[in-house]
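Undergrad: no FASTA, just this:
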């Protein structure tokens, strides 16, 4: 098992380095000059502006060759220093830590809702296949997958925030509000994100369990007189976990990096809004910090998924 994990870890490190080189080259090759955000073009013109730009470029190391810039950035990033934002002047790592804390509460709540609803509905639909329960759950999942998340967010805001007045529709908390106020702000965006993810988990869970139920070892277990619940939970669900592990490992980075629409609609100051603001401002250190965070998250989730595969099915270690 240890040899298997070390092998996957070495592959993950190589993938991470390849991603870092590619992304650094792509970001640096984007049109425009990041130093345009440093100076107001109307403040001064002519030689003074050119001299100021040259001094700032030298100070930030942007005058060095790209390979030197890359290795300098990578060395600092390995020590946790992602540079300073060109817009705010604050360390990128500090800004990302604040935004990550905000996103974590939203994404973990959404993931928990997705898993509970999706896996339970998928298992129920598989056990009740070709019945009214199966048809209703399958139709509901298709409807949920078809509804754009921005439309679902606007409907939720209108119904539960405007018409009923049960839940707030913007921000993370009220001024001076406590934990209860923060929880009320969390409910609506988390449920909307969780509902969208649950539909995908339901489809995958149903297909995985149905694939397992007709296997020879399931028929053998039933023929031995084992109860239906024991056969399903001990043999069925256990062997149907691998596809679900794959889906969840891909969904976690998507939740942190792809929930831009929900965070924008609900004015949630998370990683998604941080990415949009950084790209709009051409803030290269912030863009690189965000993209590398997502890359590390993808690599780590895939590494954890590989380890879980080996735990669920020991044959994979070979």
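TA: Now that the structure is in, tell me what you want to look at. Owing to the predicted nature of the structure, the values given are computational and were not obtained by experimental measurement.
Undergrad: from here on, contacts and neighbour counts on C-alpha atoms
TA: Will do.
Undergrad: show residues contacting stretch 158-178.
TA: Under the criterion Cα atoms under 8 Å, 6 or more residues apart in numbering, residues 157, 181-182, 184-188, 265-269 lie in contact with stretch 158-178.
Undergrad: could you rerun that using 6 Å?
TA: Applying Cα atoms under 6 Å, 6 or more residues apart in numbering, the contact partners of stretch 158-178 are 157, 181, 182, 185, 266, 267, 268.
Undergrad: tell me the buried residues in it?
TA: 161, 167, 168, 169, 170, 171, 172, 173 (16 or more other Cα atoms under 10 Å).
Undergrad: pasting the second one now:
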């Protein structure tokens, strides 16, 4: 197990380096610092002096990869690649274009994002699996066809509709929960009601449809027919046999949302005014703060690789037949 984890961690390093290089190329080669200056200054006819002043003020006046006028290691460290990209590999996110410490902002905003993402993930997973098992239990009936129709209808509706609908119906008309805002501690639980509800309900359509297909595939296998032949009740077959054997596909689907635990829901956090990483990214895009956007892109890639590693490890816990070599 230890050797496997070390190998996977070593495999992740080249991937992170590749993500870092691609991000660097997009921000500094395709979209040059001169282009950033023009976008940030917001003027049609920007003078060369104004561009040079903006680049100097934000640290974008260095060479890209090599500084021949510097001496020793400074030829490589006094470059845009080292100052703006290479430091990301050790989670040194640097400072935003307005001078803020990006690492400090991330630590402060991670809590609200996790407060929404983790309950949404757990509640959504339990809800979707329970409903999917119920649909498989009544397979072949009109109730199944109705449930599948509602699932397809639900996944066809935009998340934005659920957000606005919940804010208007539950927040404004019925006044059951605050429409937006945030408070730290237990006092902030009331601000989690609508975001959690939207997170769970908006994912029911696609989640139920996906898990239903998994369980229907398992329902036709030999071990299920054997369990039924032994006289086991259908509910026990579904919960104790099919669910256990479908654990690996379920874990594979869960890994796709691991980055959301840290990155937050972009739309949800923005519309509900939650100071998480999702709204942090949206605000950075609006203000054209390229340092924050680069940091969040890299952080998202790192979290996804971590999710893949955790998923592989969890396979051994879900199915003892799987051995990590």
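TA: Cool, the structure landed. Keep in mind the model is a prediction, meaning the values are calculated, not measured.
Undergrad: out of the contacts of stretch 158-178 of structure 1, which is most surrounded?
TA: Within the contacts of stretch 158-178 of structure 1, most neighbours by other Cα atoms under 10 Å means residue 268, with 25 neighbours.
Undergrad: excluding chain neighbours, what is closest to it?
TA: Closest residue in space to residue 268 of structure 1, ignoring its immediate chain neighbours: residue 171 at 5.3 Å, by Cα to Cα, 6 or more residues apart in numbering.
Undergrad: over to residue 323 of structure 2?
TA: Residue nearest to residue 323 of structure 2 in three dimensions, not counting chain neighbours: residue 316, with 6.2 Å by Cα to Cα, 6+ apart.
Undergrad: give me the most central residue, structure 2.
TA: residue 260 (2.3 Å; Cα atoms, centre = their mean).
Undergrad: what residue in structure 2 is paired with the residue nearest to residue 268 of structure 1?
TA: Counting by TM-score structural alignment, residue 171 of structure 1 lines up with residue 181 in structure 2.
Undergrad: likewise for residue 305 of structure 1?
TA: Aligning on TM-score structural alignment places residue 305 of structure 1 opposite residue 311 in structure 2.
Undergrad: about what we covered before: distance to residue 126 of structure 1 and secondary structure added to the buried residues of stretch 158-178 of structure 1, as TSV?
TA: Listed next are the buried residues of stretch 158-178 of structure 1 as TSV, based on distance: Cα to Cα, whole Å; DSSP: H, G, I helix; E, B strand; the rest coil:
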residue	distance to residue 126 of structure 1	secondary structure
161	36	helix
167	35	coil
168	37	coil
169	36	coil
170	38	coil
171	39	coil
172	38	coil
173	40	coil
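Undergrad: residues near the aligned partner of residue 105 of structure 2 in structure 1, how many?
TA: By TM-score structural alignment, residue 105 of structure 2 lines up with residue 95 in structure 1. For residue 95 of structure 1, the count of nearby residues is 16 (other Cα under 10 Å).
Undergrad: from residue 87 of structure 1, how far off is residue 95 of structure 1?
TA: Taking Cα to Cα, to the nearest Å as the measure, residue 95 of structure 1 falls 12 Å from residue 87 of structure 1.
Undergrad: before we move on, what about residue 40 of structure 1?
TA: With the distance defined as Cα to Cα, residue 40 of structure 1 ends up 12 Å from residue 87 of structure 1.
Undergrad: compare these two (neighbour count), which wins?
TA: Set residue 40 of structure 1 next to residue 87 and count neighbours by other Cα under 10 Å: residue 87 wins out with 18 against 10.
Undergrad: circling back: mind checking the SS state of the match of residue 305 of structure 1?
TA: Using DSSP: H, G, I helix; E, B strand; the rest coil, the structure places residue 311 of structure 2 in helix.
Undergrad: what sits against the nearest residue to residue 112 of structure 2 once chain neighbours are set aside?
TA: Excluding its sequence neighbours, the residue lying closest to residue 112 of structure 2 (Cα to Cα, 6+ apart) is residue 276, at 5.1 Å. Neighbour list for residue 276 of structure 2: 109, 112, 113 [criterion: Cα under 6 Å, 6+ apart].
Undergrad: now distance to residue 27 of structure 1 and secondary structure too, for the contacts of stretch 158-178 of structure 1, in TSV please.
TA: TSV is the format used below for the contacts of stretch 158-178 of structure 1 (distance: Cα to Cα, whole Å; three-state DSSP):
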residue	distance to residue 27 of structure 1	secondary structure
157	36	helix
181	40	helix
182	36	helix
185	35	helix
266	29	coil
267	27	coil
268	26	coil
